[in-house]
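# below: sequence and its predicted model.
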Amino acid sequence: MKIAVMGAGAVGCYYGGMLARAGHEVVLIGRLEHVMAISNEGLRLQTQTFDERIGVAASTHASAAHGAELVLFCVKSTDTEAAACELEPHLSDTTLVLTLQNGVENAERLRTILRQPVAAAVVYVATEMAGPGHVRHHGRGELVIEPSEKSEAVAQMLTAAHVPTTISTNVRGELWAKLVLNCAYNALSAITQMPYGQLAHLPGVAASMNDVVAECLAVAQADGVVIPGDVNAAVRGIAETMPSQYSSTAQDLARGKHSEIDHLNGLVVRRGDALGVPVTANRLLHTIVKAIERKHERDARR
C-alpha cells in the first residue's frame, strides 16, 4: 500500500517508519530539516527494542501524497485546515484520511474541507524528535480507529506492522478519554518542563490532576459523551507506562512554538462555558500555557 504521512513529526515519523519497516511504500511530508536528513541518511527509528535507519521517501510538498491509498494526517491541530487545503488536490476520491491528532474535533474539521473519506484515530504513543530525521520512541504505540469502508484492512495492516490497532464504534468517547489524559498531563508537563514520571510524584500534583479530570468528566457528561473505561486509572497509569515522556505541549514550549493547548484544556473550557459547567482548574492551566506562549513571542521580538 502507498501511504503518505502529512505532518512528519514525532508521531508521523513513528507510524510512517513502522509501516515502511514492514515493507509499505511510505512518503513522509514534513519540515525541510527532517526531509533533508531522511533523504540523505534514512529515517532513524529508535525504539525500546531496536535502533534502525529506514529507507523512506520524504518531501516538503503535499503533492508527494499523489497516488496514496491512505494518508496519516498528523499535523498539529492548529494547522488542520491549512494542511487539508494543501493536501486535498493531490488525493483520489477513495483515499482514506486517518487523523492521528490531539483533540476531539479534527475529523469534523477535515470533513468540511476534504471530499475524501475521513476517519478519526486515537493515538497512545510516547515519542519525540531527538534530532533531524531521528524519532525516539519512549513507549506504547497502539491506535483506536473509527469504522470506515477501509478501516478493517487498515487495522490489519497496522497490526501486522507491530502497531496494535482496534476499531471502535464509540470513537467520540475514545477521543474524549485521550483528551482527559492530555488535559491532566500536557499543561503541567509544559509548565514544569518535567516528564510524566517525575511530575506525578510532586506534592499536590495528583490532587490537581484529579480536579482537572473531574471537570473534564463533568463537561463530557453534560455534552452527552460516553467515555469508556476507568479514566482515573488510565490517568494514574500514564506516569507508569510513559515515565520519561515530556508532553507534546512541553516539547512545543521548549522550542518556543505555539502549542495545541487551545484544543486540549482550552476545548474543555469552551465546552464547559457553553454548557454551564465550572472549569476552574482547566481554565488556569490553559491561561498559564497561553501566557508562556505570549512571553516567548515577546522575547523573540527583542
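Cool, got the structure. Numbering: from 1, shown residues only.

# every contact and neighbour count from this point should use C-alpha atoms.
Will do.

# in the protein, which strand is the longest?
In the chain, taking DSSP state E as the definition, the longest strand is strand 118-131.

# and the contacts of that strand?
Strand 118-131 is contacted from outside by 9-11, 14, 96-102, 106-107, 110-111, 135-148, 171, 174-175, 178, 242, 245, using CA atoms under 8 Å, 6 or more residues apart in numbering.

# same check on stretch 134-143?
10, 13-14, 43-48, 121-130, 163-166, 241-242, 244-245.

# would you mark the buried spots in that stretch?
Of the residues in stretch 134-143, His134, Val135, Arg136, His137, His138, Gly139, Arg140, Gly141, Glu142, Leu143 count as buried by neighbour count, 16 or more other CA atoms under 10 Å.

# second structure follows, compare the two:
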Amino acid sequence: MKIAVMGAGAVGCYYGAMLALAGHEVVLIGRAGFAAEVTRNGLVLEKNGERLVARVAARCDPAAVAGAGLVMVCVKSGDTEDAGRQIAPHLAPGCTVLSLQNGVSNAETLAAILGRPVLPVVVYVASRMTDAGVVRHEGRGDLELAGDGSTDVASLLNAAGVETRVSSDVMASLWAKLVVNCAINPLSAMTGLPYGKMAEQDGMPELMQDIVREALTVARAEGVSVSSSVFETVRTIPVTMAGQHSSTAQDLARGRPTEIDFLNGEIVKRAEEHGLDVPLNRAMTLLVKSAERKRAEDGQTSIEERG
C-alpha cells in the first residue's frame, strides 16, 4: 500500500520507517532540507542497537499524498488546519486519514476541513530526530485508535511490527495522555531538566499531581471519564523515562513554537467554557508562551546583531 506521512518529524519518521521496512510504499512530507537528505541517503532508523535504512520517498510538496491508501497526519497541533487544507485537494476518494497528534481536537479539526472521517490515534512512543534523516527510537511505539476502518488499519500496522489496538473509548485515552502531558511537558521545558531530575526537585511531584487534578476536573466537565491511573503514570514516567526531555522542552531548545496551546492551554480554554478555574494550568501556559516569546526575540536580536 502507498502510505503518506504528512509531517516528517520524530513521530512520523518512526512510523514511516517501520512501515517502509515492512515493504510498504512510504512517502514522507517534510521540510526541503529533510527531503533532500532522505532522498540521498534514505531514512535511518536507530532501534535496539541497530541502524536500519528505510527506502522511502521524501517530498516537501503536500500533493505527494495523491494515490495514498493511508495518510498519517503527524504535524504539530498548531499546523493542523494548514496541513488539512494543503492535502485536501489531493486525497484519493477511498483514502483513510489518521491523526497521530497530541491534544484532543485534531481529528475533529481535520475532519471538518477534509469533509471525511479522520481516525483519532493515541501515540505512545519516545523517538527523536538526531540528525536530518535519522530518527532514534527510545521507547514504546504502540498505538491506540478508533473509528470506521480501524480494525483494518490496526491489522496493517500490527503486521508491520507496530503494536496497535482498537479502543472502545479513544477519547478517554486521548484525554488521559493530555492530562499526563500537562503535568510533565511544561515543567520539563521550564526547568530545562529531563524527567528524572525534574521530579527530584522539592515539591515537584506534588505540583504535578495538582496539575493533574485540575485537568481531570475539566475532563469530567467535558463528560470524559479518565482513569485515576493517570496519577500513577505521572509518578512513574520520571522513573521509566528518567533521561527524557519533553517535546515542549525540545521545541523551546530549538527555538520552535511549542504545542502548549493544545496541552495546558486546551485545559484553560475548556475550563473557561465551563466556568472553572485552573490557575496552575494557566500559569504553565503563560510561562511556556513567555519563554517562546523570549526565544524568538533573542533569535531576532542575534540576527540583527550579525547584520
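It's in. For clarity, every value in this text was computed on a predicted model and none was experimentally measured.

# what TM-score comes out when they're superposed?
Once superposed, chain against chain, the TM-score is 0.96 (TM-score structural alignment, normalised by the length of the first structure); 301 aligned residues with a CA RMSD of 1.2 Å.

# dump the buried residues of stretch 134-143 of the first structure to CSV, plus secondary structure and distance to Ala220 of the first structure.
Putting these into CSV (DSSP: H, G, I helix; E, B strand; the rest coil; distance: CA to CA, whole Å) gives the following:
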residue, secondary structure, distance to Ala220 of the first structure
His134, strand, 37
Val135, strand, 34
Arg136, strand, 33
His137, strand, 31
His138, strand, 30
Gly139, strand, 28
Arg140, strand, 26
Gly141, strand, 25
Glu142, strand, 23
Leu143, strand, 22
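
# dump those to JSON lines, plus distance to Ser92 of the first structure.
Below are these laid out as JSON lines (distance: CA to CA, whole Å):
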{"residue": "His134", "distance to Ser92 of the first structure": "31"}
{"residue": "Val135", "distance to Ser92 of the first structure": "30"}
{"residue": "Arg136", "distance to Ser92 of the first structure": "32"}
{"residue": "His137", "distance to Ser92 of the first structure": "32"}
{"residue": "His138", "distance to Ser92 of the first structure": "35"}
{"residue": "Gly139", "distance to Ser92 of the first structure": "34"}
{"residue": "Arg140", "distance to Ser92 of the first structure": "32"}
{"residue": "Gly141", "distance to Ser92 of the first structure": "28"}
{"residue": "Glu142", "distance to Ser92 of the first structure": "28"}
{"residue": "Leu143", "distance to Ser92 of the first structure": "25"}
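
# so which residues of the stretch 51-200 of the first structure form strands?
Ranges of strands in the stretch 51-200 of the first structure, per DSSP state E, counting those that start in this stretch, are 51-54, 57-59, 70-73, 96-99, 118-131, 134-145, 165-167.

# check which helices and strands the second one sits against.
Looking back up the chat, that one is strand 57-59 of the first structure. strand 25-29, helix 32-41 (3 or more CA pairs under 8 Å, 6 or more residues apart in numbering; DSSP states H and E).

# so how far does it sit from its counterpart in the second structure?
Its matched residues in the second structure lie on average 0.6 Å from strand 57-59 of the first structure after superposition (mean CA distance after the TM-score superposition for the first structure).

# now the fourth one
Compared with the second structure after the fit, strand 96-99 of the first structure shows a mean deviation of 0.5 Å (mean CA distance after the TM-score superposition for the first structure).

# that strand aligns to what range in the second structure?
The aligned range for strand 96-99 of the first structure in the second structure is 96-99, by TM-score structural alignment.

# give the buried residues for that stretch.
Buried residues in stretch 96-99 of the second structure (16+ other CA under 10 Å): Thr96, Val97, Leu98, Ser99.

# right, and the second one touches Val65 too?
No - no contact is recorded between Val97 of the second structure and Val65 when judged using CA atoms under 8 Å, the distance being 10.6 Å.

# give the residues shared as contacts by these two.
With CA under 8 Å, 6+ apart as the test, Val97 of the second structure and Val65 both reach Val71.

# deepest in the core, which of the helices and strands packed on strand 57-59 of the first structure is it.
Mean neighbour count (mean count of other CA atoms under 10 Å) peaks for strand 25-29 among those, with a mean of 25.

# average gap between that strand and the second structure?
Looks like 0.5 Å for strand 25-29 of the first structure (mean CA distance after the TM-score superposition for the first structure).

# that strand packs against which elements?
Partner elements for strand 25-29 of the first structure (3+ CA pairs under 8 Å, 6+ apart): strand 2-6, helix 10-21, strand 57-59.

# OK, contacts around Ala234 of the first structure?
So Ala234 of the first structure contacts Leu181 (CA under 8 Å, 6+ apart).

# with respect to Leu253 of the first structure, which of the helices and strands packed on strand 57-59 of the first structure lies nearest?
Minimum separation from Leu253 of the first structure across these (CA to CA) falls at helix 32-41, 19.2 Å.

# quick one: residues in contact with the helix or strand immediately after that closest one in the chain.
Toward the C-terminal end, the helix or strand that comes next after helix 32-41 of the first structure (DSSP states H and E) is strand 43-46. Contact with strand 43-46 of the first structure is made by 13-14, 17, 37-38, 51-56, 133-137, as judged by CA under 8 Å, 6+ apart.
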